[in-house]
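>>> heads up, no residue letters with this:
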């Protein structure tokens, strides 16, 4: 019987408003852009979609506005097979990210809006949902008090906790102590470890390094789980795909190195299409990529 781990995501749900332009306007200037797109986003929603496509039973806890963006995002998440019954509409606007893409770079203004309502008291009302999970995934695009409450409930009920510490902020020592796995990128890692002792770093931290894979500790030895080589088109959402893949694999009982390999494959495949959620792969695609890579490795020996 196939294992479909129960994963709960407590996190952000945004609409990404993307403008492509040949130049950036000066202050007070109006210019004509090349293209405009609206894409579902928010790190919480991204990681929920990643886990759902990889075969998990996914529930998301969060808030959206009573507006068309909120309605559209909920419909989209439901179409991905995600349980949105614990996403509540609030009077604030749905979270948005205003993204201007220029010359292969971008600048972003994030307006959290409804995501700011995912407070400790709100999360407390979802206690039973968290308690019934195999894995809890969190990020830092909601209030820190909401993150802390979710972790507290998870640990009271022996639920494994993954925190993707983005955007990076200083974390209380007591919170770090309760988290099972922290998944920073290299920039976040350098800031995160300032508040951690050596034992915590070795036990909890998995550093994502893009095309150079991920690093973690096996006992006292730092090891690298290599990435899968692909011709990447868009790396947006690759980290979220990794976190979704890591959670699903751990929920299925894989070892940490094997779970990281599964996450790496999911991340690599997600870069082959434009958009954060658009290119997130299914379970069969990930397993096929791992099998092909292992066959090639055997032939090279």
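Perfect, I can see it now. Nothing here was measured: the structure is a model prediction, and the numbers come from that model. Residues are numbered from 1 along each chain as shown.
>>> only C-alpha atoms for contact and neighbour calcs from this point on.
Fine.
>>> do a quick rundown of the strands in the chain.
For the chain, strands defined by DSSP state E occupy the ranges 6-10, 14-21, 35-41, 57-65, 83-90, 95-102, 105-111, 135-138, 160-163, 181-182, 207-208, 214-218, 221-225.
>>> buried set for the last one?
Buried residues in strand 221-225, counting neighbours by 16 or more other Cα atoms under 10 Å, are found at 224, 225.
>>> try this one side by side with the last:
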């Protein structure tokens, strides 16, 4: 896969193991038998790369796997999805990362992640500069902040993209709020910020949604902030405006990866020069589609399939 990449994604590539449980099942010291389990490629980097590739975007992933059968499986999946994996490092003496998810009947889930090889330093700025030669957008996962090298890598990648004239989007994780150096280093270098309500509250230190968004805007000075609100849709903040974008009403089966699907939809809209409202609408569509199936990679094969399913869904509810 040697075509020029429109979008470069920095983020973890993991194996997801999902257990679908009923409400009476608890995480305790007893033994439980469940009726359904599911195994799928996952990780924020892999999920967003796959979603973008399905939408027809040439995508390059910067990530890591171990030198094991799981790593080989994950790399083969990237190849099958048409994703440039030249910048996925293989740490042969490390195991690949795994996430175990417990999914409840309403689709909500609890995650336990072992990052494995993704704990190793997999962001090399010289290699990243090569990957971004013809890129329009760089996405950085906030999960990198869990690694000792993550803060420096996130800031270095954003600064590099800024110098190259590549737009930067970052999905902030709660841990980013515990490391103020990250927010200071990303200030004015990140164009688009993605996060959910709890992450927003954690990073900003504010409970009220409006005040939290305003504070984050002051911290980072981005072009826009996209807040993911689940069944309530999403909220965009830009140019002093707050706009609620309604959710699509679908029967949620599994919400694993919905936030990643949303991010990919928004990124697609941005690089196709759609309005921010249209980009958020597409993000909501992608998140809704993902929620209707099992695993983080339940994604449309293209815009036509996405529109076909959501044309059957109820009209968006008010945000």
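Nice, I can see it. None of the values given here were measured: they were computed from a predicted structure.
>>> quick one, which of the strands of structure 1 is packed in tightest?
strand 6-10 (a mean of 28; mean count of other Cα atoms under 10 Å).
>>> got the contact list for that strand?
44-45, 47-48, 51, 56-62, 129-130, 132-139, 147, 150, 247-248, 251 (Cα atoms under 8 Å, 6 or more residues apart in numbering).
>>> again, only this time at 7 Å
With contact meaning Cα atoms under 7 Å, 6 or more residues apart in numbering, strand 6-10 of structure 1 is reached by 44, 48, 56-62, 130, 133-138.
>>> dump the strands of structure 1 into a markdown table; add distance to residue 170 of structure 1 as well.
A markdown table is the format used below for those (distance: least, Cα to Cα, whole Å):
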| stretch | distance to residue 170 of structure 1 |
| --- | --- |
| strand 6-10 | 19 |
| strand 14-21 | 23 |
| strand 35-41 | 24 |
| strand 57-65 | 22 |
| strand 83-90 | 27 |
| strand 95-102 | 23 |
| strand 105-111 | 19 |
| strand 135-138 | 15 |
| strand 160-163 | 13 |
| strand 181-182 | 13 |
| strand 207-208 | 17 |
| strand 214-218 | 21 |
| strand 221-225 | 24 |
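>>> closest one to residue 285 of structure 1 among the ones you listed?
strand 57-65 (18.3 Å; Cα to Cα).
>>> give me the angle between the closest one and strand 83-90.
Per axes from the mean of the first three to the mean of the last three Cα atoms, to 10 degrees, the angle that strand 57-65 of structure 1 makes with strand 83-90 is 10 degrees.
>>> and strand 57-65 of structure 1, what other elements does it pack with?
strand 6-10, helix 43-53, strand 83-90 (3 or more Cα pairs under 7 Å, 6 or more residues apart in numbering; DSSP states H and E).
>>> by how much does that strand deviate from structure 2 on average?
For strand 57-65 of structure 1, the mean distance to aligned residues of structure 2 following superposition is 0.6 Å (mean Cα distance after the TM-score superposition for structure 1).
>>> any chance you could map the helices in the stretch 101-250 of structure 1?
120-124, 127-131, 144-156, 173-178, 186-192, 198-204, 238-251 (DSSP state H, counting those that start in this stretch).
>>> ranking these by burial, who's on top?
helix 238-251 (a mean of 29).
>>> what's the spacing between that helix and its chain's center?
Put simply, helix 238-251 of structure 1 sits 8 Å off its chain's centre (Cα atoms, centre = their mean, to the nearest Å).
>>> quick one: map residue 138 of structure 2 onto structure 1.
In structure 1, the residue paired with residue 138 of structure 2 according to TM-score structural alignment is residue 136.
>>> now swap in residue 245 of structure 2 and tell me
Using TM-score structural alignment, residue 245 of structure 2 sits opposite residue 225 in structure 1.
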